[in-house]
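*Asks:* okay, predicted coordinates and the sequence, questions at the end:
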Amino acid sequence: MRRECRRDPATNVVVAAALFFVACAALLVEEACGGEEPVTELSNGFTATHSADAPGRFEPFLYATNGVFALGFFRVGASSLDLAVVHLPSSFPLWRATPLRLADWSRPATLSFDGRLVLATGPGAGTVLWSTLNPIGDSVKLLNSSELVIRLFDERGTPWRSFHSPSDTLVLDQNFTLSTPPLISENRRFALRLGKTYMALHMEFYGGRTRPMYWQHTALMAQPENGTEPPVYGRLDGRGFFGLYLQGGSGNESVDRIAFDTFPRNLTGAFRRMTLDDDGNLRAYYWTDGSKDWTSDYQAISEQCELPTSCGAYGLCVPGQAACQCLVNSTTVGTTSPPCAAVETTDLCGAGQKFDVVRRSRVSLAYKERVPFETYETVAECEESCAEDCTCWGALYNGASGYCYLIGFPVETVVYEADDRKVGYFKVRKARQSAARARTMSSGATAATVVLSLVLAVAGAYVGYWLWERRRRRRAGGVGMEQELTPRPYRDLKSMDSSNNSFKS
C-alpha cells in the first residue's frame, strides 16, 4: 500500500521562504570571500601561498563558521610576514604564530598542513619559520571562539590548540596557566607571566635573559605560605572581569577577581580581549555589534609615569606634567619617548666596556619595591657598590632611609620626586659614542685621502705630460728650457699656422 504525503500550502510557503533566506545568506558570504565559498576546514595536503602584491595587510584562507574570525598571512610592520587569527570586524590579530625569524613579505612563503601546520619561506621545502611540532592531526578548524585547533579523525581528540600558545592576547574563556607561555608584546619588550599565586609584568632585556618586574597582582585568597596548595590560573570572563582560580578546582569559585569598568553594568554579549600593549601596559577591551573600534575597559597601570618606558631610555617622567626630560642633559622633549639615548641590547661586562657617569637629584623608580636594594649610610657607598659591579647600570639612593636600589638592567624611565634626599647615579656607555666618533673621523679621513689622491694623480699626470713634451721637443730641435721660456713675436705664431690652427692671418 502506497501512502502519499501531501503538504499543507502554508507549510510550502514557509519552506520556500526559509530556502530563499538561506540562499541569500550564502550569496552574501560568497561575496565577502571574493565570490568563493569560504573554507572552514583544512585537510591533509593543504597548501596556501601568500601573494607579495596583495593590496591588504591580511590574506585569509580559513574562516570560522560565524564569519567573525579568519586565519591567514598577516603583515607585520613594513615588510615582515606572520601567520595570524584576525578579528575581521576590527582587523585586530588575536593570535599570531610569532616565529623567531619573521618572513619577508616580498619573498615567497607558504603554509602547509600534512598532519601539522608548517610556515616556510623560500623555494621548494624552503626554510621552516614556525610549525606545530610534534602533534599530528587530520584536519584544522577555526572555532567560533577564535581558537585554532588541529583535530583527529572523527573529532576523537584535539592534539594542538592555539589557546595553549598565546602571543600577546587572551580572549574569552581562554585559560592562562603556570605552564602556558607568557604573553609577549608585539615589540617583544614586555611579558605577562603567571606565578604560583600571582600574575606579573616584566621588562625583557637581552632576549629575555634579564626580566625585571614592574607590576604584580597577587590573588587575594591564595595562600603562598601553603606549599601544598595548587597554583592559580587566570581566565577572562564575559561578565567583565579577569578571574584567578585554583588549578584542579571546579573552576566556578575564584580566589580573586580583577573587575573591569563594565563589571557593575553587567554588560553581556560583548566579545572581550586582554592584550599586553607595546607600552608595557596590560589592558582589557570589548567589542559589541555595531562597534567601530575597541572600547578600553581596564588597564593595569593607570599613571603614565608608572609605565617603565614612558619617556624612553635615560628619560625622566614628571608626574602631572605633559613633558619628559632627558637624564643626561635635562632637555625637555615632550610627551612621547624622547631620543635621549638608544635602547641598549648588551650589558656592561664585556672587555673594554667604559662608561660615563650621570648624577641627578630628585629621582626615583615607580616600581622600586620590585628592585633589589641594600642599606648604606652615605650616597658615596651606594654609588661605589654599583660602580664596582659591571651588571649594575645605576643606583638610586634615599638619604632618609639609607636604601640603595640597584638597577641591574639598562636604564629606562625614572620618575621625578620633589625630595633632595633622593639621588641617582647612572652609567652611560662610552663605546657607542666613541664608535660614532670613530666612524665620523674615519669618514673624514677617508674623504681627505680620496681628495689628496686625486690631486696627486692630476699633478702626476701633468708632470708626466710636461716631461714627455719636453723630451719630444728636444728630439725635434734641441730646444732648451731657456729657449722654450723666451717670448716669441706674433709673426712666429703665424708661421706655425696650419689648416687645423685656429689662428688666421
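*Replies:* Happy to help now that I have it.
*Asks:* from here on, just use CA atoms for contacts and neighbour counts.
*Replies:* OK.
*Asks:* and the strands in the stretch 351-500 of the chain, which stretches?
*Replies:* Assigned by DSSP state E, counting those that start in this stretch, the strands in the stretch 351-500 of the chain fall at 355-361, 363-364, 373-375, 394-398, 403-407, 414-416, 422-429.
*Asks:* and the last one, what does it pack onto?
*Replies:* Which is strand 422-429. Judged by 3 or more Cα pairs under 8 Å, 6 or more residues apart in numbering; DSSP states H and E, strand 422-429 is in contact with strand 355-361, strand 363-364, strand 394-398.
*Asks:* if we go to 6 Å?
*Replies:* On a contact count with 3 or more Cα pairs under 6 Å, 6 or more residues apart in numbering; DSSP states H and E, strand 422-429 meets strand 355-361, strand 394-398.
*Asks:* closest to Val15 out of those?
*Replies:* Closest to Val15 of the helices and strands packed on strand 422-429, according to Cα to Cα: strand 394-398, at 76.4 Å.
*Asks:* who touches that closest one?
*Replies:* Identification of contacts with strand 394-398 by Cα atoms under 6 Å, 6 or more residues apart in numbering yields Tyr403, Cys404, Tyr405, Leu406, Ile407, Arg421, Lys422, Val423, Gly424, Tyr425, Phe426, Lys427.
*Asks:* the nearest residue to His202 once chain neighbours are set aside: neighbour count?
*Replies:* Counting by Cα to Cα, 6 or more residues apart in numbering, His202 lies nearest to Met213, which is 4.3 Å off, once chain neighbours are set aside. Neighbour count of Met213, defined by other Cα atoms under 10 Å: 21.
*Asks:* next secondary structure after the strand or helix carrying Thr11?
*Replies:* Assigned by DSSP states H and E, Thr11 belongs to helix 9-32. The helix or strand immediately downstream of helix 9-32 is strand 41-43, counting by DSSP H and E.
*Asks:* mind checking the SS state of the residue nearest in space to the middle of the chain?
*Replies:* The chain has Asn187 as the residue nearest its centroid, 1.6 Å off, counting by Cα atoms, centre = their mean. Of the three states, Asn187 takes coil according to DSSP: H, G, I helix; E, B strand; the rest coil.
*Asks:* next, work out how far apart the residue nearest to it when sequence neighbours are not counted and Thr288 are.
*Replies:* Excluding its sequence neighbours, the residue lying closest to Asn187 (Cα to Cα, 6+ apart) is Asp278, at 5.9 Å. Computed as Cα to Cα, to the nearest Å, the Asp278 to Thr288 distance reads 24 Å.
*Asks:* next, the one to line up against it:
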Amino acid sequence: MSIPNPLFLIILFTFFIFSQSAYSQNQSTSSSTSKFPWSPPDNRFLISNNSIFAAGFLLAGNTTNRYIFSVYYHNITPTTTIWSVNDNSPVNASSSLFITTSGELRLGDIPFSGNSSSPILSLKDDGSLSFGSWSSFQYPTNTIVPNQNITGKTLSVRNGAFQFDGTSLIYNGSYDAPTSYYQSPNAFMSFDDSGTVKLQNGASFITSDFGDKTLRRLKLDDNGNLRIYGFDSGSGQWNVVWQAVPELCTIKGSCKPNYICMYGETYDTTVCDCPPGFHRVSGLDGEE
C-alpha cells in the first residue's frame, strides 16, 4: 500500500480546517445577536446558555420554501416549538428579520416587537425571546413553559377554533356561538420545574411526574385539550402528565354537527361517524 504524499495530507488538513471554520462562521450559536437582517438561507440560530432552547427559522409543515420564526427545544426530535411569531403566515426564503429605522423588529411585513434602543435579540435560559423591553412570554401562542406567567394570557390553536383564557377552554367554531367546555374553579397562574401548577386563591395541583427533574410544557393541543407534557429522556418521548379533559368526545367541536363522536384505538384519538340510517355526503359539514 502506497503512503500518501505528505504535501497532499497538509493540503487536505488545511482545507478541512478552513471548511469547518467557514461553516461555523455561517452559523450563530450564541444566545444573542445584533446581526440583521436575518434570512432563512443564513442558516443561523440562537441557543440559550443552558442549551435547552433554540430560536430561528423552521420549515413550515411539509413545505420546502416556507418558514416560521420560532423558539423550540434544542436537540429534541421531532422539533417541539414553544412560540412562533408567524405561525399563521409562513414567509419565503427572501424574507428577513430586520430592524426598522425607528427601532422596531419586524419579520417582513409582520410586526415583531415594539421600538427599542437596543439592537440585540436574546434567547434566555427560560425560553423567552427578548428585544429591549419586549418579551415573547408576553405574547404566548399555544404553549406555556415552567415559570412563565399565565395570568392574563390567552392560548390559541393555529386556526383559532380553541382558546384557553387561564380559566376556561373555549370553542370558537364556525357553526356555533363561543362555548366553554372546561372551567377551572381557580385561574391558572404558573407552573414550576417540579410539576406544581399554581392557581389563584392559593390553590394548586401537581402533575403525575411530580418531582422528576425533566422538561415540561403546558400546551393547548389542536384537538382542543389542555395538557401538560413531561419529557422522558430515556425514550425521547413527550408523555401526558396532566390533562384538563380526560373524555375527548366531551370537547366541543370534536365532531361537526350531526356526527357521533366515538373513541379511536388510542386515548388521544376520536372517530366521527354517522348515526344509524345516515351516510356521509361529500362536501357537507354534517350528515344526511
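*Replies:* Right, received. Where do you want to start? Not measured: the values here are computed from a predicted model.
*Asks:* please pull up the equivalent of the residue nearest to His202 of structure 1 in structure 2.
*Replies:* Aligned by TM-score structural alignment, Met213 of structure 1 pairs with Ser180 of structure 2.
*Asks:* that match touches Ile170, doesn't it?
*Replies:* Yes. Judged on Cα atoms under 6 Å, Ser180 of structure 2 makes contact with Ile170 at a distance of 4.4 Å.
*Asks:* just tell me what Leu58 of structure 2 corresponds to in structure 1.
*Replies:* In structure 1, the residue matched to Leu58 of structure 2 (TM-score structural alignment) is Phe74.
*Asks:* are we agreed that its match is in a strand?
*Replies:* Yes. Counting by three-state DSSP, Phe74 of structure 1 is part of a strand.
*Asks:* number of residues surrounding Ser254 of structure 2?
*Replies:* Neighbourhood size, Ser254 of structure 2 [other Cα under 10 Å]: 19.
*Asks:* do Glu374 of structure 1 as well
*Replies:* Other residues lying near Glu374 of structure 1 total 12 when counted by other Cα under 10 Å.
*Asks:* surely it and Cys404 touch.
*Replies:* Yes. Between Glu374 of structure 1 and Cys404 there is a contact under Cα under 6 Å: 5.1 Å.
*Asks:* trace Ser310 of structure 1 over to structure 2, please.
*Replies:* For Ser310 of structure 1, the aligned position in structure 2 is Ser254, judged by TM-score structural alignment.
*Asks:* how much space between its match and Leu155 of structure 2?
*Replies:* Counting by Cα to Cα, the gap from Ser254 of structure 2 to Leu155 of structure 2 is 18 Å.
*Asks:* what's the nearest residue to Trp160 of structure 1 if we skip its chain neighbours?
*Replies:* The shortest distance from Trp160 of structure 1 to any non-neighbouring residue, by Cα to Cα, 6+ apart, is to Ile150 (5.3 Å).
*Asks:* picking that back up, quick check: the match of Met213 of structure 1 is in a strand.
*Replies:* Yes. Counting by three-state DSSP, Ser180 of structure 2 is found in a strand.
*Asks:* any idea how far it is from Arg227 of structure 2?
*Replies:* Counting by Cα to Cα - Ser180 of structure 2 and Arg227 of structure 2 are separated by 17 Å.
*Asks:* again, but for Trp38 of structure 2
*Replies:* Counting by Cα to Cα, the gap from Trp38 of structure 2 to Arg227 of structure 2 is 34 Å.
*Asks:* Ile68 of structure 2 too?
*Replies:* According to Cα to Cα, Ile68 of structure 2 and Arg227 of structure 2 sit 24 Å apart.
*Asks:* residues near the residue mapped onto Trp134 of structure 2 from structure 1, how many?
*Replies:* Aligned by TM-score structural alignment, Trp134 of structure 2 pairs with Trp160 of structure 1. A count of nearby residues for Trp160 of structure 1, using other Cα under 10 Å, gives 21.
*Asks:* burial of Ser96 of structure 2, as a residue count?
*Replies:* Counted with other Cα under 10 Å, Ser96 of structure 2 comes out at 21.
*Asks:* how about the contacts made by it?
*Replies:* Residues in contact with Ser96 of structure 2 (Cα under 6 Å, 6+ apart) are Pro37, Trp38, Ser39, Leu107, Gly108.
*Asks:* same deal with Ala103 of structure 1?
*Replies:* Per Cα under 6 Å, 6+ apart, neighbours of Ala103 of structure 1: Ser80, Leu81.
*Asks:* go again with 8 Å.
*Replies:* Contacts for Ala103 of structure 1 (Cα atoms under 8 Å, 6 or more residues apart in numbering) come out as Ser80, Leu81, Asp82, Ala109, Thr121, Leu129.
*Asks:* re the thing from before, any idea which helix or strand comes after the helix or strand hosting the residue nearest to Trp160 of structure 1?
*Replies:* Ile150 of structure 1 is located in strand 148-151, with elements delineated by DSSP H and E. Once strand 148-151 of structure 1 ends, the next helix or strand along the chain (criterion: DSSP H and E) is strand 160-161.
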